[in-house]
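Enquirer: Need a 3D model of the sequence below.
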Amino acid sequence: MPDAISVERPAVADGAALWRLAKDSGTLDVNSSYSYLLWCRDFAATSAVARGADGEPVGFVTGYVRPDRPRTLLVWQVAVDAGHRGKGLAARLLDALTARVAAERGLTAVETTITPGNTASERLFTSYAARHNAPVEREVLFGTEQFPDGPHDPEVLYRIGPLALPSA
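Expert: All right, here's what the predicted structure looks like:
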């Protein structure tokens, strides 16, 4: 991982770049550009952006703390620019974000959803669990039939925890 990459909270000014990274990923469900602006404003504390030497975003992870489980971080999306893939940046982003959230709020679990066949995401989150010596539970959260806008693969919930991260 090049030292020139920094990981920090996103700012509203990063919203357009996050939208482009999601769009260019080729695998993510791309939300409206407006939603990425809101995400960078309202969920910056539970999201992270990786910046290249020029300060431009080259990756991100967005997440939020579940209202009914305030020590659980739901990771919404992870994207890395094509030129920076395969260098461990997604893992670095995820580790940095969960360490920050643990220090600021306490954290006992990480959740995400992954569609079957998304090998990169499966590897990212199972390797995260292994690095943190945490079990992984999987179950279908939303079945194909629940999506109203046409064919959609099921979303499988990955619940990683309990985690033993340093907390506040």
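
Enquirer: CA only for contacts and neighbour counts going forward, please
Expert: Will do.

Enquirer: Assign Ala13 to helix, strand or coil.
Expert: helix (DSSP: H, G, I helix; E, B strand; the rest coil).

Enquirer: Toward the C-terminus, what is the element adjacent to the top strand by length along the chain?
Expert: Ordering each strand of the chain by length in residues (DSSP state E) puts strand 69-80 first. Following strand 69-80 in sequence order, the next helix or strand is helix 89-105 (DSSP states H and E).

Enquirer: which of the residues in that following helix are buried?
Expert: Using 16 or more other Cα atoms under 10 Å as the test for burial, helix 89-105 gives Leu89, Ala90, Ala91, Leu93, Leu94, Ala96, Leu97, Thr98, Ala99, Arg100, Val101, Ala102.

Enquirer: Alongside the first, I'd like the structure of this one:
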Amino acid sequence: MTAAPADLLIDHPTVADGAALWRMAKESGKLDLNSSYSYLLWCRDFAGTSAVARGADGEPVGFLTGYLRPGRPETLLVWQVAVDAAQRGRGLAARLLDGVTARVMAEHGVTSVETTITPGNTASERLFTSFAARHGAAVEREVLFDREQFPDGPHDPEVLYRIGPLHHPSH
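Expert: Below you'll find the predicted structure:
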């Protein structure tokens, strides 16, 4: 667990947090909502590469889900980041991203971060470009999945942001 804004705590998610993560994703209005089952599974299987921010009552008020890419285990792929509406504007998403990245750098030797962002999602674009600037890392962008690749109707393209190389603090 690490410190966040004074009244928040950054922690690993547990299965008991899955429903709250699903609700935050749903209420974000920006994220693709996955099945509730997937959030429960994520909290079980990828807790080590994910985080929740907890309020004073211990309930999640923000989360970041991520995983190490199987073919590129030095890369953390950030899947989703959401912050409860009442907590926005406090830098919580950046703290979640910095905290998870520092953890997986220390534990797994991660040297790059990837995420996908749909065009026009300025909050996510700012979050990840400012992360790169804070860490002195380059940002490469390319379309990962184009709109016609999605089988379930209209979907904006997903642009891959590749951020790195990241350097361990001791280097």
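
Enquirer: ok, back up a step: can you check which part of structure 2 the longest strand of structure 1 sits on?
Expert: Mapping strand 69-80 of structure 1 onto structure 2 (TM-score structural alignment) gives residues 72-83.

Enquirer: Go through that stretch and flag the buried ones.
Expert: By neighbour count with 16+ other Cα under 10 Å, stretch 72-83 of structure 2 contains the buried residues Glu74, Thr75, Leu76, Leu77, Val78, Gln80, Val81, Ala82, Val83.

Enquirer: What lines up with Leu28 of structure 1 in structure 2?
Expert: Using TM-score structural alignment, the equivalent of Leu28 of structure 1 in structure 2 is Leu31.

Enquirer: who's in contact with its match?
Expert: Contacts for Leu31 of structure 2 (Cα atoms under 8 Å, 6 or more residues apart in numbering) come out as Ala25, Gln80.

Enquirer: Next, find the distance separating it from Ala123 of structure 2.
Expert: 12 Å (Cα to Cα, to the nearest Å).

Enquirer: go on, Ser35 of structure 2?
Expert: From Ser35 of structure 2 across to Ala123 of structure 2, the span is 24 Å (Cα to Cα).

Enquirer: ok, now Ile10 of structure 2?
Expert: According to Cα to Cα, Ile10 of structure 2 and Ala123 of structure 2 sit 21 Å apart.

Enquirer: any idea which element Glu142 of structure 2 lies in?
Expert: Per DSSP H and E: strand 138-145 holds Glu142 of structure 2.

Enquirer: Now His152 of structure 1: closest residue in space, sequence neighbours ignored.
Expert: Counting by Cα to Cα, 6 or more residues apart in numbering, Thr144 is the residue found nearest to His152 of structure 1 once chain neighbours are left out, at 5.5 Å.

Enquirer: number of nearby residues for the counterpart of Gly117 of structure 1 in structure 2?
Expert: By TM-score structural alignment, Gly117 of structure 1 lines up with Gly120 in structure 2. When neighbours are defined as other Cα atoms under 10 Å, Gly120 of structure 2 has 9 of them.

Enquirer: Val58 of structure 1: neighbour count?
Expert: Residues near Val58 of structure 1, counting by other Cα under 10 Å, number 23.

Enquirer: Which residues does the helix or strand where it lies contact?
Expert: Per DSSP H and E: Val58 of structure 1 is located in strand 57-66. Here strand 57-66 of structure 1 makes contact (Cα under 8 Å, 6+ apart) with 14, 17-18, 21, 39, 43, 46-52, 71-81, 84, 89-90, 93-94, 97.
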